[in-house]
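Asks: Structure, please.
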Amino acid sequence: MSVTIKDVAKKANVAPSTVSRVIHNSPAISEKTKRKVRKVLKEMGYHMNENARNLVTKSTKAIGIVMKSSAKESLYNPFFPEVIRGIGDFCNKEGFSLSLTTGETEDAIFEDVVKMVQGRRVDGMIVLYSKKDDRVVPYLLKQGFPFVLIGKPSTNMSGITFIDNDNVQAAMEVTEFVIELGHERIAFLGGSPEFEVISDRLMGFQQAVEQAGLDVPPDYIKLIPLNRNDGIKAIDDLLESKATPTAFLVTDLLLAVLLLGVLAERNIKVPQQVTVVCFNHSEFIEFLSTPLTTVDIHTYQLGYEAAKCVFDLISTPEMMEKNIRIPTKIIKRESHFAVKKEIKRKM
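Replies: This next block holds a predicted model:
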């Protein structure tokens, strides 16, 4: 049988109401009594009945996480486990649990969100993406449900709290870094432009090459769904161009790893023959045969700040929306090289 408040009160020789006040850290109880009761709580293995407490407080003590695609597909991408780690660390401090959407399609994910909201299964939500023509964010706005967006909103920002990097500026800076290495033939390899993060990084890339006076052919820009077959085809097209790129700017770590594999199959050496830089950071980069130069977007911090903001929205519904920018940093490793004049000819 589970231990009750009455059991604890009997052993601690106090009233059950005193035990309840200690559990809720009431200032009306002396520190001496709190220490005594907490010792008994621990010895007896007492655990609060969260369901009963939630019925009283009308709180679920849970945060919903909205994935951009199926959980299986998303969790292959190092970004999502890391951002969820940041969310989870903050929620754990506050005694909140996480509930992830599990739908395999956009419609199924949307239905998951509706069920969470209508069934009051969570107190707030964090949407892990920003996408054009997405139904989730407008729905949450219409319902007046507390939520935070990771990424810049694709529509009117009014009423939306969001956490993001300055992706335009970050892409400009890393492109300028590649240009300073002497590269003129720079390819851009990224995911679907329906996601704001991709379109912003493309914008930053284009602004940097334009300011440098470089002419980037349209076929040097490949925007594709993040899957193996489409990725390989796009990379093959770039490698078979009349003038092969000497550098690749990749918007996603998984896509960059796929690129490294294709280059290895073609016996094209990184960094001796081609530079590869990408966005996002992960510990597994250090285990690659050629550790990648990356733009660290501080994924953990994105998640932690998002959780903090949604907690604030839950606690203070009248709070004004926030816009928090997380800084980025170029981490230089071994996948870039300075171009010699002769490299500018076709490899």
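Asks: contacts, neighbours, all on C-alpha from now
Replies: Fine.
Asks: And the helices in the protein?
Replies: In the chain, the segments counted as helices under DSSP state H are 5-12, 16-23, 31-44, 50-57, 71-75, 79-93, 106-118, 136-143, 167-180, 196-211, 228-239, 253-265, 299-315.
Asks: who are the neighbours in contact with the residue nearest the centre of the chain?
Replies: The centroid of the chain falls nearest to Val83 when counting by Cα atoms, centre = their mean (4.0 Å). Contacts for Val83 were tallied using Cα atoms under 8 Å, 6 or more residues apart in numbering; they are Thr299, Tyr300, Gln301, Leu302, Gly303, Tyr304.
Asks: Second chain to compare with the first, below:
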Amino acid sequence: MAVTIKDVAKQANVATSTVSRVISDSPNISDRTKRKVRKVMEEMGYHINLNARVLVQQSTQNIGIVMKDSTIESLHDPFFPVALQGISSYAHKRDFSISITTGETEEAIFRDVEKMVQGKRVDGMIVTYSKENDKVVPYLLKCGIPFVVVGKPVVHTDEIMFVNNDNVQAAKDATEHLIQLGHQEIAIILGDREFEITDSRLKGYREVLESNNIPINDAFIKQSTNMDCIKTILDELLALPVQPTAILGSDDLASLHIMSVLREKNIEVPRDISLISFNNTIVAELMNPTLTSVDTNIFQLGYEAARCIIEEIKERSTHTKSVIIPTKIRKRESTQPYKKVE
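Replies: Predicted coordinates:
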């Protein structure tokens, strides 16, 4: 026989209405009572009737996750599994589930979002990127559904809740680290310029070079839209009259490819070229040599995104929230002091 709310209330020695309020996460119930009742629910094997709750509360207890690319591509990028861990961790605490877009193209992903919103399958959305010419964010604004963006919104910044790093400062720190090691010929390989993060990092890179009176060499500024571009980019950099002695990679996965291509050319990191990256994923620790990388606290980005959206779902705010997650350089073997070749 299925365990009922009355059974839980009796075992926990509280009123049935108290159990109902714990299930709905009412702010009028103390955290101590919530923990007590939830413990009893778990011990007795009580499961919430989600269909009934949707009808009563007009809530799905479900968050939609909008991926940057197809699910397969996104999960191959070590950033997204960690971000999803953060989202899932907080969602689980608040008894929320998640639904991920599964489209293989931008248009298919947008259709997934439409289905989630129009079909009332979710209470809110987390958009895991910020880019120009994006259809998703304007659509969510128009619909009025709660949502949060991971990254600084490109448009309607003052109207949109977001969780982000200070990517300008992160790039400044990475570039300054190389300068302190004696490097002045510093190249940067950026990601897709459609994404807000790319322009922010380029800005930080430029500002630090200027503040250190190091001329900006436009030939050192490269853009990679996929891994296949990296070999061509490195061919171009190494063919220059003055070659870079250090490189900023767009992320750890791209930096793995950079190191691999350099090794094929008998160029060793960090002996010949120092290499620093962003995100500090497991890839950075497994590389040989290990990769110096700016820790963007990916798990925390996801965790705070989930916290922001669930708080917004529970009680709509009158002002736009923004959360900035700090970054820190994790120094490893891929960067070393510049040694002039005689």
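Asks: Would you pull the TM-score for this pair?
Replies: Once superposed, the chains reach a TM-score of 0.90 (TM-score structural alignment, normalised by the length of the second structure), with 335 aligned residues with a Cα RMSD of 2.8 Å.
Asks: ok so, going back, from the contacts of Val83 of the first structure, which is closest to Ser17 of the first structure?
Replies: Tyr304 (35.9 Å; Cα to Cα).
Asks: List the contacts of the closest residue in space to that closest one that isn't next to it in sequence.
Replies: Nearest residue to Tyr304 of the first structure in three dimensions, chain neighbours excluded: Gly86, at 4.3 Å (Cα to Cα, 6 or more residues apart in numbering). Taking Cα under 8 Å, 6+ apart, we find Gly86 of the first structure in contact with Thr299, Tyr300, Gln301, Leu302, Gly303, Tyr304, Glu305, Ala307.
Asks: Grab the nearest non-local neighbour of Gly103 of the first structure.
Replies: Ile109 (4.5 Å).
Asks: Against Leu140 of the first structure, how distant is the one you found?
Replies: Ile109 of the first structure sits 13 Å away from Leu140 of the first structure, going by Cα to Cα, to the nearest Å.
Asks: Settle it for me: which of these two has more neighbours?
Replies: Taking neighbours as other Cα atoms under 10 Å, Ile109 of the first structure and Leu140 compare with Ile109 leading, 22 against 19.
Asks: quick one: what's aligned to that one in the second structure?
Replies: Alignment note (TM-score structural alignment): Ile109 of the first structure maps to Ile109 of the second structure.
Asks: Could you measure from that match over to Tyr129 of the second structure?
Replies: For Ile109 of the second structure, the distance to Tyr129 of the second structure equals 13 Å [Cα to Cα].
Asks: between those two, what contacts are shared?
Replies: In contact with both Ile109 of the second structure and Tyr129: Met67, using Cα under 8 Å, 6+ apart.
Asks: looking at the helices of the first structure, which is closest to Glu286 of the first structure?
Replies: Of all these, helix 253-265 sits nearest to Glu286 of the first structure, with 12.3 Å by Cα to Cα.
Asks: could you say what helices and strands that closest one packs with?
Replies: helix 228-239, strand 275-279 (3 or more Cα pairs under 8 Å, 6 or more residues apart in numbering; DSSP states H and E).
Asks: Throw the ones you listed into a markdown table and include distance to Thr316 of the first structure and mean neighbour count, thanks.
Replies: Converted to a markdown table, these look like this (distance: least, Cα to Cα, whole Å; neighbours: other Cα atoms under 10 Å):
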| stretch | distance to Thr316 of the first structure | mean neighbour count |
| --- | --- | --- |
| helix 228-239 | 44 | 16 |
| strand 275-279 | 35 | 27 |
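Asks: looking at those, which is closest to Thr101 of the first structure?
Replies: Closest approach to Thr101 of the first structure among these is made by helix 228-239 (23.8 Å; Cα to Cα).
Asks: what's the mean distance for the closest one versus the second structure?
Replies: For helix 228-239 of the first structure, the mean deviation from the second structure after alignment is 1.9 Å (mean Cα distance after the TM-score superposition for the first structure).
Asks: helices and strands around that helix, which ones?
Replies: Applying 3+ Cα pairs under 8 Å, 6+ apart, one finds that helix 228-239 of the first structure contacts helix 253-265.
Asks: by how many degrees do the helix it packs on and strand 275-279 diverge?
Replies: Going by axes from the mean of the first three to the mean of the last three Cα atoms, to 10 degrees, helix 253-265 of the first structure is angled at 160 degrees with respect to strand 275-279.
Asks: Tell me which of the helices and strands packed on helix 253-265 of the first structure sits nearest to Ala171 of the first structure.
Replies: So among these, strand 275-279 is nearest, using Cα to Cα, at 8.7 Å.
Asks: which residues sit in contact with the residue nearest to Gly103 of the first structure?
Replies: By Cα under 8 Å, 6+ apart, the contact list for Ile109 of the first structure reads Val66, Met67, Ser69, Ser70, Thr101, Thr102, Gly103.
Asks: Serialize the residues you listed to CSV and add fields for distance to His183 of the first structure and neighbour count.
Replies: As requested, the contacts of Ile109 of the first structure are exported to CSV (distance: Cα to Cα, whole Å; neighbours: other Cα atoms under 10 Å):
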residue, distance to His183 of the first structure, neighbour count
Val66, 39, 24
Met67, 37, 21
Ser69, 35, 19
Ser70, 38, 18
Thr101, 43, 20
Thr102, 43, 17
Gly103, 43, 20
